[in-house]
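Asks: Give me coordinates for this.
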Amino acid sequence: MGYVTSLFARKMIAAAGDVIDGAALLQGAGIDPDGPWDPKVMIPAATYYDMLERLADQIDVTEMPVRTGASMQLDEYGALGLAFKAAPTLGASYARVERYARLWTSVVQYELRPEPRGTLFILHRPGERRLGMRLSNETTLVSSVSIARQVSPVPVKPLEVLIRHPAPSSVAAHEDWFGCPVRFGMGLDAILYSQETLAQPNILGDAGISRYLASHLDKELSEIADEAPLVKETKDAIAQALSEGAPKMADIARGLGLSARSFHRRLSEHGISFQTLTEETRRELAEGLLRDDGHSLAEIAFLTGFAEQSSFTRAFKRWVGITPASYRKARADG
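Replies: Okay, here's the model as predicted:
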C-alpha cells in the first residue's frame, strides 16, 4: 500500500471549514489534529481516500478540490518547494516534481510528455477510481497549477485540463479557476501547457541554488529507497505476530536485529510510525480475511490481534466506515 503526506489531509479538512468535525476526521485517519503540520508524516493512501469519502458523506465536496488545491503554498513543500522556486523556468520546475514527487507520495508518479500543441504534465495514479481517489486527483491537478502561479511573473493558464473520471455535478468552479476548458472522462489526468508557458523564466530562478537543492533532494530520495525494505519487513513481522495480540515495538525490532531506539528512528526518518504500520497491517489482513468466507468474524478478530470481536468491530468501523459484517456482505453482493 502506498503513502501520502498527512499535509494533504490537513489541507482538505481546513478547506471544509467549521461545518464538519475536522478533528474527528483527522483522528480517524490516524492524525493528531493538534499536532504540527509536518509534511514528512505519512499516512496510507487508502486511509486518506476513506477520510475524503467520509467528508463527502457530510458536505457537498464538488468544489473542495479547487479550494484545497488553490490553498497549497510552495513554502509547505520543504526542500522540494524551494527547488521548484529556484528552477530557471516553469518547465524545469515541473521536471523537479517529476523526479522528486516520491518524497511526498508513493502512489503518484508524474510525467512530462511533449505533444503537438505543447507539453502534458501527467499524473499517474493506479488503482480503483473510487470517490476518494477522484477527489485527490482533482486536488493534485489544481495544486500543480497553484504552485506554478506562485513562481511565474506572468499569469499561468493551461491550454486545457484532462481528467479521467466522469464530471461532478458542476464543473463551473474548476473551469473558472483553471481559466481553460476542463475535460472529464478522458484517457488520462493531465495539464496541457504551451511551450511558451513552460519556457517562461521563474521570478526567483537561480541555477546555482537549483543545483544545490537538487543534490539535497537526491540524497533524501536515496534514503527513502534504502528504507523501503524495512517497512515491508516490519509489516511482515507484525502480521506474523498478530495472532498473539498486538505486537510490541521492542519485540518486532529485536526480531529484525535492531534496537528499539534505532528501529524507531529509522521508521521516523521514513515518516512512518510503528503504530501506523501496525494499524495498516491489521486493516489489510482483516480486509483479506473478510473476503474469504472460510473465517468467522471471531476468528478474524483473533488473527488480527484483538482479544474480543467487539474491539475488532469498533476498530474496523473506524478504518473503513462500516462494520466487518457489512463489509463482507457488500463484497458478496458486489
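Asks: rest of the way, CA atoms for contacts and neighbours
Replies: Will do.
Asks: Tell me who's in contact with residue 204.
Replies: By CA atoms under 8 Å, 6 or more residues apart in numbering, the contact set of residue 204 is 85, 86, 87, 88, 151.
Asks: let's see it at 10 Å
Replies: If you count contacts by CA atoms under 10 Å, 6 or more residues apart in numbering, residue 204 has them with 82, 84, 85, 86, 87, 88, 89, 151, 152, 153.
Asks: cool, and residue 78?
Replies: By CA under 10 Å, 6+ apart, residue 78 lies in contact with 38, 39, 40.
Asks: which parts of the helix or strand hosting residue 114 are buried?
Replies: Secondary-structure assignment from DSSP states H and E places residue 114 in strand 109-115. Neighbour-count burial for strand 109-115, counted by 16 or more other CA atoms under 10 Å, picks out 109, 110, 111, 112.
Asks: Among the residues you listed, which one lies nearest to residue 253?
Replies: Using CA to CA, residue 109 comes nearest to residue 253 of those, at 31.5 Å.
Asks: I have a second one here; can you model it like the first so I can compare?
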Amino acid sequence: MTPIEQGSVSVPAIQQYLTCAEALGTPTQDVLDRYGITREQLSDNTARLPGGVFQDILGELIRDTADPLFGLKTAQHVQPITYSIYGYMAMNSRNLGEAIERTPEYEKLVGDMGITKLIPRDGQFFARWDSNMTDPLVRRHVIENVLASWTIFARWITGKPHESGLEIRLEHAPPTRRELLPEFDRVFGCPVLFNQRETGVLLSAESMDLPLIQADQTVFSSLQETANQRLAELSGQTPVAVQVKSALRTLMKGGIPRKDTVAEKIGMTSRTMQRRLKEEAVSYQEILNELRHEMAIDLLENTDLSLEDIGHRLGFQEPRSFHRSFKLWTGETPGNFRKSTE
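Replies: Alright, predicted model coming up:
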C-alpha cells in the first residue's frame, strides 16, 4: 500500500471533517490558515491536497474537538460530492452491488486514503477497506468515517433508511468509554466487531441486488467518461509502474490480460509503456509477479476458492505452476499457507 504522505486527497473529501468540526463548535479557519489553505481553494471541487497535509489537518481537528466519536459523527455530513464525481456515478448505477464493485477502479478520484476490495465469501460479500493513514489516531477516525459514510450513503441511494450490512469489522480496539458503544450500534444497525484482522462490512447477496432510486445508465455513461478523463489526468502525476499495477488488478478477472490491453487502460501504447517502465528501473514481469503474490495471499486468506481456482484467476495454466511460484515467493506451499491462517 502507498502511505498517505505519498498521495493526495480531493477537496470534497475533507469537507465532511471541516463541516463536522464546525458543527461541534470547533472553528477550522485557524487550522486552515496554518497550512495555507484558502476558502477559495476549498470551493474548487476538482482541487486536491497533499496527503500528508490532509492527515495533519485531520489530526488537529480530532484533537481540537476532543470528541472520541469524531470520525463516526463526520459520516452524518456525507453527500454525493464527498466521493467526487464517483458519488454521482454510484447514484446512477443499476444496483448497490454495481456501485460497490466499481469503487476500487474510481476511488482514487476521492483520494489515496485507502484501498477497497470486494471479496465473495460463502454467498455473501465482504467490502474490505485497507487504510493508508499512518497516524494511528487519524487512522482510527478515518476508518470509522469511511464505513459509517458507506452505510449512510447506501441507505440514501437505495431509498432504504434502515438498510444495514450483516456485520462491521474494525481493526482497532473499542472506545475506552463503554457508554459510547451504543452509538456504533445506532449508526451501523448491525453487530460491530473490534480488534479484527481486517476492516470492512459484510454484505448479503440480497443487499447487493438492491436497485437504486436514481439509476440512469445514460447519466452514468456520461459521468463515467468524465471520470475516466480525470483518472487519466491524475495518472499523469503517478509513476507508470503504479498505473500498470492498478490496471492489472482491475483487468485480472480470470487470467492475465494482454500487454497492449493494459497499456490502453493507462492511455499509452505498449511500446511507450515498456519504455517508461525501463526508465523507472522495473519490468512488466516484476510488477505482474508482485501483484500475483499479493493477490494469492489475499485470496488464500479471505476466500474459500480452491487452490486450482486461485491459480486460474492469477493466470496460471497448471496448478503445479502456481504451487511452484507461490513457494518461491513465500517459502511454503499455498495449502500450508492457508492452513496457517485458519
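Asks: TM value for the aligned chains?
Replies: Put the two chains on top of each other and the TM-score (TM-score structural alignment, normalised by the length of the first structure) is 0.63; 230 aligned residues with a CA RMSD of 2.2 Å.
Asks: Please state the offset of the strand holding residue 114 of the first structure from the chain centre?
Replies: 20 Å (CA atoms, centre = their mean, to the nearest Å).
Asks: which residues sit in contact with residue 27 of the first structure?
Replies: With contacts taken as CA under 10 Å, 6+ apart, residue 27 of the first structure has the following neighbours: 33, 34, 51, 318.
Asks: which residues of the stretch 151-300 of the second structure fall in strands?
Replies: Remark: strands assigned in the stretch 151-300 of the second structure by DSSP state E, counting those that start in this stretch are 167-169, 192-193, 200-204.
Asks: Just give me the match in the second structure for residue 211 of the first structure.
Replies: Residue 211 of the first structure maps onto residue 221 of the second structure when the alignment is built from TM-score structural alignment.
Asks: Helices along the stretch 201-342 of the second structure, start to end?
Replies: 205-208, 217-235, 240-251, 259-265, 270-279, 284-302, 307-313, 319-330, 334-341 (DSSP state H, counting those that start in this stretch).
Asks: Name the nearest residue to the residue mapped onto residue 190 of the second structure from the first structure, ignoring sequence neighbours.
Replies: Alignment note (TM-score structural alignment): residue 190 of the second structure maps to residue 180 of the first structure. Computed as CA to CA, 6 or more residues apart in numbering, the closest residue to residue 180 of the first structure that is not its neighbour in sequence is residue 160, at 5.4 Å.
Asks: these two touch, right, the one you found and residue 186?
Replies: No. If you go by CA atoms under 10 Å, residue 160 of the first structure and residue 186 don't touch, sitting 11.8 Å apart.
Asks: more crowded one of those two?
Replies: residue 160 (18 against 13; other CA atoms under 10 Å).
Asks: so residue 170 of the second structure touches residue 193, yeah?
Replies: Yes. If you go by CA under 10 Å, residue 170 of the second structure and residue 193 touch, sitting 6.1 Å apart.
Asks: So for these two, which sits in the more crowded spot?
Replies: residue 170 (21 against 15).
Asks: re the thing from before, narrow the contacts of residue 27 of the first structure to those in helices?
Replies: 51, 318 (DSSP state H).
Asks: Run a quick neighbour tally on residue 315 of the first structure.
Replies: For residue 315 of the first structure, using other CA under 10 Å, the count is 20.
Asks: thinking again about what came up before, just send the contacts of residue 78 of the first structure back as TSV, with neighbour count too.
Replies: Below are those laid out as TSV (neighbours: other CA atoms under 10 Å):
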residue	neighbour count
38	15
39	18
40	20
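Asks: Dump those residues to JSON lines, plus secondary structure.
Replies: As requested, the contacts of residue 78 of the first structure are exported to JSON lines (DSSP: H, G, I helix; E, B strand; the rest coil):
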{"residue": "38", "secondary structure": "coil"}
{"residue": "39", "secondary structure": "coil"}
{"residue": "40", "secondary structure": "coil"}
